[in-house]
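Asker: okay, here's the prediction I keep looking at, along with the sequence it came from:
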Amino acid sequence: MLVAGTSDSAIMLEWAMGELMRNPSIMKKAQEEIRETVNGNTISDADIQNMHYLKMIVKETLRLHGPPFLIPRISRRDCVVDGYDIPAKTRILVNALACATDPDSWEDPESFIPERFENRYINYSGTDFEFIPFGSGRRVCPGITFGVGIIENALTTLLYHFDWELPHGLTPHELDLTEGTVLSTLPKHPIEVVPVIVSLET
């Protein structure tokens, strides 16, 4: 659980920063929310619970860049799904990424739009099958709270204490967020960003 909660969270953090660098207006809105919520240099869990836009950013990152496949299942009996015959004892892979980018469930599914979660209550429990980054049912990830907490805390800290720039004169639309899918969906090219220390003294 510790390995999954830290390595996968680090991957999601890289994707979140990449998407925010490519969408400066979203980053600015997130930083404004964070810096208005936090008092002093200590970020508390209570502060993060009040950061609704940040939570939407995390959900949208998991929607677009979450694990591509869930833990394999095996069918218990013969069945027919959407016209396909599936014999008993067939190993089944659920494509969670296809569910999360299905145009029948999501408007403009390939775009990074955190606001899509503003008036649409969807959680991580696996009951909304268009959004199942942690799986569903009895094999849902037991470390949901741990993993999401790591991402939220790390992202809040990065956005609170630093402004961010792209290196080498790169512009946001030139940032390459091509995926290289293996067991996890990693950026094909590492995302490089430059931190700029900001003074938050009032």
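Answerer: Looks like it came in fine.
Asker: hey, let's count contacts and neighbours off CA atoms from now on
Answerer: Noted.
Asker: contacting residues for the residue lying farthest from the centre of the chain?
Answerer: Here the chain reaches farthest from its C-alpha mean at Asp78, the gap being 35.1 Å by Cα atoms, centre = their mean. Shown in contact with Asp78 (Cα atoms under 8 Å, 6 or more residues apart in numbering): 85-88.
Asker: swap the cut-off to 7 Å and go again
Answerer: 86-88 (Cα atoms under 7 Å, 6 or more residues apart in numbering).
Asker: put this next to the first one:
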Amino acid sequence: MFTAGTDTSSIIVEWAMAEMMNNPSIMASAQEEMDRVVGRDRRLEESDIANLPYLQAICKEAMRLHPSTPLSLPHFSFEECEEDGHHVPANTRLLINIWAIGRDPAAWEDPLEFRPERFLSGPAAKIDPMGNNFELIPFGAGRRICAGKLAGMVFVQYFLGMLVHSFEWRLPDGEEKVDMAETFGLALPKAIPLKAVVTRRLVPAAYA
């Protein structure tokens, strides 16, 4: 229970930070939105998230491209059936490849590109990650959807928002890009942990 509620969320936040550090314009747009809504004289609060659509879009895009659990919890077929030309016997264990769905060119335009703007306008604008749209199911869907999906979503948005709003981020000297290699397993962390140089960007009193 503790692993499912902490490790998965922190993995998504790390991937989102890595993608933004490889795309400084996305980081700048997120900080501009937060400066406009929150300002620099206080820290981000959970109640601010509803007024930060670009931050929400960044979180959705990170969950699409880098789901913390690449395979869903196992499902079972109660009866034999035919699906897309395949015979599925009864009592077959089924695993949904969430990672592949998020990168499917039939479902997403330029699927390998980290582009949060896709969730602000166009066909993907109405897609949410809460199991209602099968193109984006980082928490699963149906009866076996993650019971902590709402808490997990808030945690990712708030944690990521705090990091982006409160600090300036840059790569260590001599590094030009973040290594985006993955380590496959039950979870999907970065193969090489993110390293960054951090400086404060708010007024000193905001950190008290």
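Answerer: Structure received. The model shown is predicted, which means the values in this text are computed figures rather than measured ones.
Asker: and the TM-score between them?
Answerer: The TM-score (TM-score structural alignment, normalised by the length of structure 1) is 0.94; 199 aligned residues with a Cα RMSD of 1.3 Å.
Asker: circling back to that earlier point, from the contacts of Asp78 of structure 1, list just the buried residues.
Answerer: Buried residues within these, counting neighbours by 16 or more other Cα atoms under 10 Å: Ile86.
Asker: still on that earlier bit, the residue farthest from the centre of structure 1 corresponds to which position in structure 2?
Answerer: Using TM-score structural alignment, the equivalent of Asp78 of structure 1 in structure 2 is Glu80.
Asker: now the top helix by length along structure 2: buried residues?
Answerer: The single longest helix within structure 2, with elements called by DSSP state H, is helix 2-22. By 16+ other Cα under 10 Å, the buried positions in helix 2-22 of structure 2 come out as 8-22.
Asker: contact partners for the equivalent of Leu186 of structure 2 over in structure 1?
Answerer: When structure 1 is aligned by TM-score structural alignment, Leu186 of structure 2 is paired with Leu183. Going by Cα under 7 Å, 6+ apart, Leu183 of structure 1 touches no other residue.
Asker: need the strands for structure 1, in chain order.
Answerer: All strands of structure 1, identified by DSSP state E, fall at 73-74, 79-81, 84-86, 91-92, 162-165, 179-181, 185-187, 194-197.
Asker: tell me which of those strands sits most buried.
Answerer: Mean neighbour count (mean count of other Cα atoms under 10 Å) peaks for strand 185-187 among these, with a mean of 20.
Asker: can you get me a residue count around the residue nearest to Asn51 of structure 2 when sequence neighbours are not counted?
Answerer: Leaving aside its sequence neighbours, Asn51 of structure 2 sits nearest to Val37 (Cα to Cα, 6 or more residues apart in numbering; 7.2 Å). Around Val37 of structure 2 sit 14 other residues, with neighbours defined as other Cα atoms under 10 Å.
Asker: please apply the same query to Ala106 of structure 2.
Answerer: Using other Cα under 10 Å, Ala106 of structure 2 has 10 other residues around it.
Asker: Ala191 of structure 2 too?
Answerer: Around Ala191 of structure 2 there are 12 residues (other Cα under 10 Å).
Asker: kindly report the same for the one 5 residues further on.
Answerer: Here the neighbour count serves as a burial measure; for Ala196 of structure 2 (other Cα under 10 Å) it reads 17.
Asker: which residue in structure 1 lines up with it?
Answerer: By TM-score structural alignment, Ala196 of structure 2 lines up with Val193.
Asker: would you mind measuring from that match to Val81 of structure 1?
Answerer: Distance of Val193 of structure 1 to Val81 of structure 1, given as Cα to Cα, to the nearest Å: 45 Å.
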